[in-house]
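Asks: predicted model and sequence below, questions to follow.
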Amino acid sequence: MELKTISQVSKAFKVSTRTLRYYEQLGLLKSQKTEEYAYRVYDSEAILCLQQIIILRKLRIPLKQISLIVRNRNASEALEVFRNNFQDISDEITALSTIRSILATFINTLERETEIELKFDLLNDEAILKVIDALTLTKINFKEEKSMKDLSKASEKLSKLTDVRIIYLPPATVAASHYIGEEPEKNSGEALDKFVKESGLCDIKPDLRHFGFNHPNPVDQNSIYGYETWVTIPDDMEVPAPLEKKKFEGGLYAAHMIQMGNFHEWEWLWEWVRSSSDYELNVIEDNGECMYGTMEEHLNYINHIKADIGGSEAMQLDLLIPVKEKNKK
């Protein structure tokens, strides 16, 4: 039985090692540790399972439903999941077809106009307004495809972001927790959570924010890397060792919210910034040591820490890339 290291699997399937570990936390994947390898390894059964997960994710099946399919191995369970998602997609296609029909009506009406001046009388058509009012906002645009190649192309088309926000993060004083080794996000996060609870920070600073980033970034064929976690604190607050007190300079960021585990959407956000007509990258030149100044913000952290909620599929993160307006210093 051939075993693959976590870095080999990550590279072969273009899935981050962090995503693989998250799939394990959800019980979707199982890795092993052997004397031959210092890192986690996957057997052929685990790799086959990962292939199935990747296909289901491209079909826009949520991780929670994928978990039901993978854990139960029950055809009736899978059938129910597929039926529900098929119905959701059918509803979206119906809504999009209606929108397309209305746009065609607008085009035909405008093409018949003898003058170029645009008049919006057609937007007052009661029949059209009733149809528009009945439309529901669609979650995604979906196009039925038949092959894996076409499925991948469809997935790429759907990865173009339309909901990126440009936000300003103010300067702040932070308590920083840094860990290098296995599961650095978990270990650095637990140390910071302990500080937050013991110091009563939630009551002292109810507007606290929680950030994190790789430090250092992982390198090829090496799954060991570091992660640094921050929480904002009052300027005069003391921070116990091994935590460090630091200053965050703040700045302008392109932000995209993801559900915990969807770290592949980092590339979508990078692509949005690269193709933006209004903004450009304003990253730190650190050779990737600290993710070039990019960060992840744990949204609603204060409620999670008060309720003692750990890693969860329901957790939301903001992916943050430093940007600046084009043609401006």
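Replies: Right, received. Where do you want to start? Treat the numbers as computed from the prediction; the structure is a model and nothing was measured.

Asks: make it CA atoms for all contacts and neighbour counts henceforth
Replies: Will do.

Asks: mind listing the strands for the stretch 101-250 of the chain?
Replies: 165-169, 172-181, 210-214, 225-233, 244-248 (DSSP state E, counting those that start in this stretch).

Asks: for this structure, longest helix please?
Replies: helix 75-112 (DSSP state H).

Asks: so which bits of that helix are buried?
Replies: The neighbour-count check on helix 75-112 (16 or more other CA atoms under 10 Å) flags 78, 81, 82, 85, 89, 92, 93, 95, 96, 98, 102, 110 as buried.

Asks: same question, stretch 242-262
Replies: 243, 245-246, 252-262.

Asks: could you do stretch 41-52 as well?
Replies: Those would be 41, 42, 46, 47, 50, for stretch 41-52 by 16+ other CA under 10 Å.

Asks: dump the buried residues of stretch 242-262 to JSON lines, plus secondary structure.
Replies: Listed next are those as JSON lines, based on DSSP: H, G, I helix; E, B strand; the rest coil:
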{"residue": "243", "secondary structure": "coil"}
{"residue": "245", "secondary structure": "strand"}
{"residue": "246", "secondary structure": "strand"}
{"residue": "252", "secondary structure": "strand"}
{"residue": "253", "secondary structure": "strand"}
{"residue": "254", "secondary structure": "strand"}
{"residue": "255", "secondary structure": "strand"}
{"residue": "256", "secondary structure": "strand"}
{"residue": "257", "secondary structure": "strand"}
{"residue": "258", "secondary structure": "strand"}
{"residue": "259", "secondary structure": "strand"}
{"residue": "260", "secondary structure": "coil"}
{"residue": "261", "secondary structure": "coil"}
{"residue": "262", "secondary structure": "coil"}
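
Asks: next one for the comparison:
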Amino acid sequence: MNLQTITAVTRSFNVSTRTLRYYEQIGLLTSVRRDGYAYRTYDEDSLRRLEQILLLRKLRIPLKDIQVILQSEDARAAISVFQDKVMTLTQEITALSTIRAVLDELLEALKGSAEAAIGLQLLADKSVLQIIESLPSAKFSLKEETGMSDLNAAGDQLSQLKDVRIVYLPPATVASIHCVGGSPEADTGTELRRFMIRTDLARLKPDLRHYGFNHPNGEKPDGSDHGYERWVTIPADLELPEPFVKKEFPGGLYAAHMIPMGNFEEWGWLYKWVKSHGEYELNPGDPACMGGLLEEHLNYLNRYLLSNEELEQCMQLDLLVPVKPKVNAG
């Protein structure tokens, strides 16, 4: 049987080890262990399945729907998912077409107006108002403010990430939990949940925030040197039980982009967005800790009682890249 290591697969498919481990964690993908061979490996069936997963992701099919498709013994599940996706895209295209037509009319009217100061009064025109108000808000569901050409483009256009925010994270005292090897994301998540229950942290710190990051990213093919660290903000005087460690997070400016759990390929998109920005530039941190990159687990205060499996189904993350203003950015 022809087996490929996790390192070889990441290179062949241009996918991160974090993504592969996550796909395994939620049951989308399986690896095999050969006797006398410690590394995580993938056989031909797993590689074909991974190829199908990545193709469906490029079509913007959510992971939960991909799971339904791949678990189905016939084509009916795929037909249902694809029909729903086509309907959603049709609605988006219709809304965008209408928006474009309205904007074209406004442009023509403004260009022909001799008094620029009264130009925006066109928005009060009853006929224009009727067209705009007829657009249901549900039609504006795209995360990016895409145009018609973007809808016909592939993943590179989606990576423009026009919804990125520049946010300030305030300094905070945090409780840190860190594991290396095995399943560090799940292990640290379990420990953090126990800590929050034991200390009643939700009552002590109702504005708590929860961050996580790879520490380290890991280089070994078997993932034994991959780690994950979680922080939760705490009152400065709170006593911590082992193995938690108290740390001071300095805060700072970050480029933020929200994803559903699992869309880790968008890390690359966000990083590229920062690198090409005109006003901000990367402000890297510790290379062993994702270079200062963070994942903020949103609304964790209301979801920490859920199991790891339940969290995977509903959790949203803010991907956070540390930035600073460019010196020559005016």
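Replies: Cool, the structure landed. All values derive from a computational prediction rather than experimental measurement.

Asks: specify, as a residue range, where the longest helix of structure 1 falls in structure 2.
Replies: Under TM-score structural alignment, helix 75-112 of structure 1 corresponds to residues 75-112 of structure 2.

Asks: what residues are up against the nearest residue to residue 189 of structure 1 once chain neighbours are set aside?
Replies: The shortest distance from residue 189 of structure 1 to any non-neighbouring residue, by CA to CA, 6 or more residues apart in numbering, is to residue 229 (6.2 Å). Residue 229 of structure 1 sits next to 176, 177, 178, 185, 188, 189, 192, 210, 211, 212, 213 when contact means CA atoms under 8 Å, 6 or more residues apart in numbering.

Asks: now residue 229 of structure 1: how far from residue 29 of structure 1?
Replies: Relative to residue 29 of structure 1, residue 229 of structure 1 is positioned 26 Å away (CA to CA, to the nearest Å).

Asks: count of residues packed around residue 73 of structure 2?
Replies: Other residues near residue 73 of structure 2 come to 9 when the count uses other CA atoms under 10 Å.

Asks: quick one: closest of the strands of the stretch 101-250 of structure 1 to residue 65 of structure 1.
Replies: strand 210-214 (27.9 Å; CA to CA).

Asks: how far apart are the closest one and its match in structure 2?
Replies: Mean deviation of strand 210-214 of structure 1 relative to structure 2 after superposition (mean CA distance after the TM-score superposition for structure 1): 1.0 Å.

Asks: compute the inter-axis angle for that strand and strand 172-181.
Replies: 40 degrees (axes from the mean of the first three to the mean of the last three CA atoms, to 10 degrees).

Asks: now do strand 210-214 of structure 1: which elements does it pack against?
Replies: strand 225-233, strand 295-298 (3 or more CA pairs under 8 Å, 6 or more residues apart in numbering; DSSP states H and E).

Asks: make TSV from these and add distance to residue 165 of structure 1 to it.
Replies: Output for those, formatted as TSV (distance: least, CA to CA, whole Å):
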stretch	distance to residue 165 of structure 1
strand 225-233	22
strand 295-298	14
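
Asks: wait, which of the ones you listed is closest to residue 155 of structure 1?
Replies: strand 295-298 (23.6 Å).

Asks: quick one: that closest one to structure 2 mean distance?
Replies: By mean CA distance after the TM-score superposition for structure 1, the fitted strand 295-298 of structure 1 averages 0.8 Å away from its aligned residues in structure 2.

Asks: who are the packing partners of the longest helix of structure 1?
Replies: Helix 75-112 of structure 1 packs on helix 63-72, helix 126-134, going by 3+ CA pairs under 8 Å, 6+ apart.

Asks: can you tell me which of the ones you listed is most buried?
Replies: Greatest average neighbour count among these goes to helix 63-72 (a mean of 16), per mean count of other CA atoms under 10 Å.

Asks: returning to what we had before: identify whichever of the strands of the stretch 101-250 of structure 1 lies nearest to residue 11 of structure 1.
Replies: strand 225-233 (15.5 Å).

Asks: next, the angle strand 172-181 makes with that closest one.
Replies: Using the same axes, to 10 degrees: strand 225-233 of structure 1 against strand 172-181 is 160 degrees.

Asks: tell me the buried residues in strand 225-233 of structure 1?
Replies: Quick answer for strand 225-233 of structure 1 (16+ other CA under 10 Å): 225, 226, 227, 228, 229, 230, 231, 232, 233.

Asks: so which of the strands of the stretch 101-250 of structure 1 gets nearest residue 296 of structure 1?
Replies: strand 210-214 (5.2 Å).

Asks: pull the contacting residues for residue 154 of structure 1.
Replies: 142, 143, 145.

Asks: quick one on the thing from earlier: show me which of the buried residues of stretch 242-262 of structure 1 is closest to residue 163 of structure 1.
Replies: residue 256 (7.0 Å).

Asks: structure 2: which residue goes with that closest one?
Replies: Checking TM-score structural alignment: residue 256 of structure 1 goes with residue 257.

Asks: report how many residues lie close to residue 28 of structure 1.
Replies: With other CA under 10 Å as criterion, residue 28 of structure 1 counts 22.

Asks: for residue 295 of structure 2, that is, sorry about that
Replies: That count, for residue 295 of structure 2 with other CA under 10 Å as the rule, works out to 21.

Asks: roughly how far does it sit from residue 64 of structure 2?
Replies: Applying CA to CA to residue 295 of structure 2 and residue 64 of structure 2 gives a distance of 21 Å.

Asks: likewise residue 22 of structure 2?
Replies: Applying CA to CA to residue 22 of structure 2 and residue 64 of structure 2 gives a distance of 13 Å.

Asks: one more: residue 179 of structure 2?
Replies: On the measure of CA to CA, residue 179 of structure 2 and residue 64 of structure 2 end up 28 Å apart.

Asks: with residue 141 of structure 2 instead?
Replies: 19 Å.

Asks: now do residue 159 of structure 2
Replies: Residue 159 of structure 2 is 22 Å from residue 64 of structure 2, by CA to CA.
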